[in-house]
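Participant: structure of the sequence below:
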Amino acid sequence: MKYPRLLPLSSALLRVTALPGWWAPWLGPLAVIPRIVYWEIGGDRRGDLMGGLLFWGLAFSILATTGAFMPFGAACVMGGLWVLEGVFYRRLRRFLKPEFAAPLSLFSLQWLVGEFFFGGVPSFTWGLGFADYPFFLSLASAVGENGISLLILLLGGWLWSFSRGWKSIGFLTPLLFLFAFEAGRHQKPEPVASASFAAIQPNIELGAKTASGGEVAILKQHEKMLEEALKEATRPELLFWSETMFLLPATFSGKEGEIRIPRRGLPGSPLVYPASAVRDLLKRVAAQVAEPLASGGHLLVGAHTYEPLSPDTESGVVSPRASSTLAFAKDGGLVGHAEKSELVPFGETLPFDGAFPAAEGIARWVFDSFGLSPDFVRGEEPQPLHLIREDHSVMRLGTAICWENTFERIFRKQAQAGAQAFVIFSNEAWYGLGVEMDQMLAATRFRAAETGRSVLRATNTGITILLSSTGKEIASLPRGQEGVLLGVLPLVDETYRTPYLIWGWVIGPGVALLALLGGFLAFFRGRPARKQEGNEALS
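Facilitator: Model prediction:
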């Protein structure tokens, strides 16, 4: 072949166009074929790197709204992963045929990256583009997004095999039927209760939050929007504000001391507030905002929370900060909180927790440029919020914040702990109104199907949407517009389990670890991969 490195580049283009918001998810399996051909003809690591840079650069083009060179930086960080996929393929190829070695190597690296790379980057999976198809959502209730990804990769491997006249593609049909049968045979959840809600989508520009008087203006905008929406509607039981729209300094700690908040462009000169004054103001404002709710209602907001420091703490030191979900009773009392446990790389945390040279300078640049200091405290894996209703029953509500939307573990653990429904708080104004929203929504559909719980996305600019327990849209607001979504949140029995919650979640780590073990054992096998078969593939 005259230009073999065009093969990984073509694979990158096929794979990125299969992502939500692009063009054709059904091109995803075809992206496997050029990788196999390239590896089988002895393609080198430079070609893999070129393909990785192209794919991750295009996938992270959503970052261009934050800086023209941001996609390039992300591609440089992630691109080398394609080289590792090639290395792993060559190990597995010592004892597996290409149609199995390629899917296993690609899937294993996807799982490892999603779990461990920079704390986990589970975006842009091989199965993500299929979230809009009810058939695949039904399968996801048994095998999850990871299982769908593995199925897509196996399909790609079998297509390569079939193109050479081999018959192993016949194994795909019973495999599909097996998955479909298992996904369809379990009883779909029926709601045992419900809760009326209002979710405000204020469509606020990024600069509005840091403008002079922005806190008060945004507060009044939310109050006015809710007042207009409720003129001809009954008072809701739940009110949701999206991530970081509640701009008051907040704390859930009962400790006395000082809340110290960093200021952009003024390192070492934080704003200082008495912790008791912060708590008092928080309760007064929460009660004011929650006043339109029904008796026994709750206000849930996304906010930054701070740990009080002793007044004796060295000057210039700021309070530890977390991204949190706060739940308030109608009287303004704080009745629950959950901290974000999966932090955005470079936006909320630095690699190795910032323990490397120049970390402080990078953190300061990020804060001065974007208003986010990458030193957030990582919360424990959240448990469902327990909200006491007017009839004294308990509503168990699972929560997630923005980036956590892509982590199945966050939802699985809370569902297993008794969550009856989920709410995601997100602010995606950073990324405009493009494909990032489609990709986040696709991940949400999988979370609904995997857990068998309804999911509400409460966002700043979109997409604010209520999904059923099967991932189907119930109601939504247009992206990029102000609006208040009024609806009813279905609540399932806390003990309900989908097949995915029982056994399907094991597919990801199970298959990946078995493949990794095989790759490790391949180091002790002397027989190299045969390349003659690959040359025949080009003839």
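
Participant: okay, CA-based contacts and neighbour counts for the rest of this
Facilitator: Fine.

Participant: okay, how far is it across stretch 31-46, tip to tip?
Facilitator: Its start and end residues considered, stretch 31-46 measures 18 Å (Cα to Cα, to the nearest Å).

Participant: the stretch 301-450 of the chain: strands as residue ranges?
Facilitator: Secondary structure of the stretch 301-450 of the chain (DSSP state E, counting those that start in this stretch): strands located at 321-329, 334-339, 385-388, 394-401, 421-426.

Participant: I should have written the chain there, sorry.
Facilitator: Along the chain, counting by DSSP state E, strands occupy 193-201, 238-240, 258-261, 271-274, 298-306, 321-329, 334-339, 385-388, 394-401, 421-426, 455-459, 465-467, 473-476, 483-491.

Participant: second input sequence below; structure requested for side-by-side comparison:
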Amino acid sequence: MHGWSALLSGVALALCLPPSPLGFLAPLPLVWLLGQGGFRFGFLAGLAFWAVHLVWLPLSFVALFQTPWGAAPYLPLILAKALLWGLVFGLSRGRPLARAGLWVVQEYLTSLGELAFPWGFLGYALVEAPGRVLASLGGVYLLSLVVLGVALGLFYAWQGLQKEGVILSPPVLGGVGVLLFWAGLWLMPLPAIQASQKALLVQGNINPLQKLEGVSAQETYLALTQRGLKTHPEVAVVVWPETAVAAFPPELSLALEGRELISGLETGDTNRVVRYVDGVITHFYDKNRLVPFGEYFPWNQALRPLYRFFFQTFGFGGELASRTPGQGYGPLYRYGAFICYESVFPEVARHLVQQGAGVLVLGSNDAWYGPSFGGLQHFQMGRLRAVETGRWLLRAGNDGVTAIIDPYGRVTARLPQRQPGFLAGGFGLSSTQTPYVRLGDWAVLLAGALGLLGLRIRPKRAIV
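Facilitator: Prediction:
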């Protein structure tokens, strides 16, 4: 029975995270997950959660590469993630407070190192709620603590009701207060914000496999930019997505007429974004957080036969070399430009704003997700970087999601996915710093303290 309840709880929680609109239900499966079992329960719940949350991986890779081997990375990834859940549950058996604190610490640890894969954070359940503005205080980790805190309140209310059997008992009244707080996060109003400048975001919708084969996208991006600027001559800056072109066409400078272009540039060794004005590249930024097994190949010598097999199976031929990571964070003049995968790392946008970025610019190539919901999930997570830093976010994707997000996390303009086009919309510049930008991931320290405190509390019988 417990095995099935673990699996069902994991599935239910996965269905509450992006791109699902059911984030308001996230505390409900967490009530059960906080009060149940140890390692085995946590492992099974994690297995079910990650199998659903990351199902886009086999769906996209099998369709993109036209081979069932595209699903090969899926099983070891969800097993590794489930083992982490099992460890957290095993350490915190019978200690709900400890489990909540260790859960957030575990989220933070998955964002560290060269194999970092920071997906599945509970805080993203609030991405569609106005209450996401709390991320400006403590980032996505604070939002995770809020979600878990609401679940803890409901857990203790349920325990109190079982013990006392009185509907108006203090624990139950506390649970009602927790529900009212949670509802407030979803119903609170947000103030209007004015845009002072206008940007043109271009979406080329270029097949990523064709780009690897050397197909040029110059004509596509030049034509879309010319059309967009003709329709919206008041545009101040143009944004092209990640690795949009390998070189800029000679006609581009004339088309821009002195406007700034922020564009991904395919260099071979690095994944680079540049600022281009009047035919000159004035600034550049190289991607620091590389995608494991996509841009960076760990243990290359030991795993060389395995890599060779998959490269040939996927139709790449030969071997793929790791890209060279950037050596630090710095804005392109006033633009805090970062690249694709880096949007799920809060510290990247935070560092760029600390260095003076007045607006965030993200170039992405989510065409690798194919027809799956992976691109939408990636987009929804990256929206919080605008809230955490108090900056507008201009997001240009090769096949989407191309959108403009305001500092409160609202999507103010957006293009349909998987079709070429351009998007003109307003944005503004800011020089202020949010508490999160100044103080960083203090919420993780709080979570760690709660975890240690919970471990010192004598365990109680789990609810059944």
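
Participant: just say which of the strands of the first structure is most tucked in.
Facilitator: When the strands of the first structure are scored by mean count of other Cα atoms under 10 Å, the highest mean neighbour count falls to strand 455-459 (a mean of 30).

Participant: can I get the strands of the stretch 301-450 of the first structure in CSV with distance to residue 498 of the first structure?
Facilitator: Converted to CSV, those look like this (distance: least, Cα to Cα, whole Å):
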stretch, distance to residue 498 of the first structure
strand 321-329, 26
strand 334-339, 24
strand 385-388, 21
strand 394-401, 16
strand 421-426, 14
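
Participant: so which of those gets nearest residue 346 of the first structure?
Facilitator: Residue 346 of the first structure lies closest to strand 321-329 among the strands of the stretch 301-450 of the first structure, at 14.6 Å (Cα to Cα).

Participant: now do the closest one: which elements does it pack against?
Facilitator: Where contact means 3 or more Cα pairs under 8 Å, 6 or more residues apart in numbering; DSSP states H and E, strand 321-329 of the first structure is packed against helix 275-290, strand 298-306, strand 334-339, strand 394-401.

Participant: how does it look with 6 Å?
Facilitator: With contacts taken as 3 or more Cα pairs under 6 Å, 6 or more residues apart in numbering; DSSP states H and E, strand 321-329 of the first structure sits against strand 298-306, strand 334-339.

Participant: quick revisit: any idea which of the strands of the stretch 301-450 of the first structure gets closest to residue 437 of the first structure?
Facilitator: Closest of these to residue 437 of the first structure is strand 421-426, at 10.5 Å (criterion: Cα to Cα).

Participant: that closest one corresponds to what range in the second structure?
Facilitator: Alignment note (TM-score structural alignment): strand 421-426 of the first structure is matched to residues 359-364 of the second structure.

Participant: the strands of the first structure into CSV, with extra columns for distance to residue 509 of the first structure?
Facilitator: Converted to CSV, these look like this (distance: least, Cα to Cα, whole Å):
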stretch, distance to residue 509 of the first structure
strand 193-201, 34
strand 238-240, 35
strand 258-261, 40
strand 271-274, 45
strand 298-306, 31
strand 321-329, 28
strand 334-339, 25
strand 385-388, 28
strand 394-401, 22
strand 421-426, 24
strand 455-459, 25
strand 465-467, 27
strand 473-476, 30
strand 483-491, 30
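
Participant: got a list of contacts for stretch 147-166 of the first structure?
Facilitator: Residues from elsewhere that reach stretch 147-166 of the first structure (Cα atoms under 6 Å, 6 or more residues apart in numbering): 29-30, 32-33, 99, 103, 126-127, 169.

Participant: what's the closest of the residues you listed to residue 365 of the first structure?
Facilitator: Using Cα to Cα, residue 126 comes nearest to residue 365 of the first structure of the contacts of stretch 147-166 of the first structure, at 33.8 Å.

Participant: now the closest one. Nearest residue, chain neighbours left out?
Facilitator: residue 149 (4.7 Å; Cα to Cα, 6 or more residues apart in numbering).

Participant: count the neighbours of residue 250 of the second structure for me.
Facilitator: Look at residue 250 of the second structure: counted by other Cα atoms under 10 Å, it has 10 neighbours.

Participant: so it versus residue 178 of the second structure, what's the distance?
Facilitator: 60 Å.

Participant: cool, residue 100 of the second structure as well?
Facilitator: 16 Å.

Participant: what about those two, which has more around it?
Facilitator: Comparing residue 100 of the second structure with residue 178 by other Cα under 10 Å, the one with more neighbours is residue 100, at 28 against 19.

Participant: show me what that one aligns to in the first structure.
Facilitator: In the first structure, residue 100 of the second structure lands on residue 103 (TM-score structural alignment).

Participant: likewise for residue 425 of the second structure?
Facilitator: Matched to the first structure by TM-score structural alignment, residue 425 of the second structure sits across from residue 487.

Participant: again, but for residue 24 of the second structure
Facilitator: Aligned partner of residue 24 of the second structure by TM-score structural alignment: residue 26.

Participant: for residue 172 of the first structure, see how far away that match is.
Facilitator: Using Cα to Cα, residue 26 of the first structure is found at 16 Å from residue 172 of the first structure.

Participant: same check on residue 158 of the first structure?
Facilitator: As for residue 158 of the first structure, its distance to residue 172 of the first structure is 8 Å (criterion: Cα to Cα).

Participant: show me which of those two is the more surrounded one.
Facilitator: residue 158 (26 against 14).

Participant: check the gap between the residue opposite the more buried one in the second structure once aligned and residue 4 of the second structure for me.
Facilitator: When the second structure is aligned by TM-score structural alignment, residue 158 of the first structure is paired with residue 153. Distance of residue 153 of the second structure to residue 4 of the second structure, given as Cα to Cα: 25 Å.
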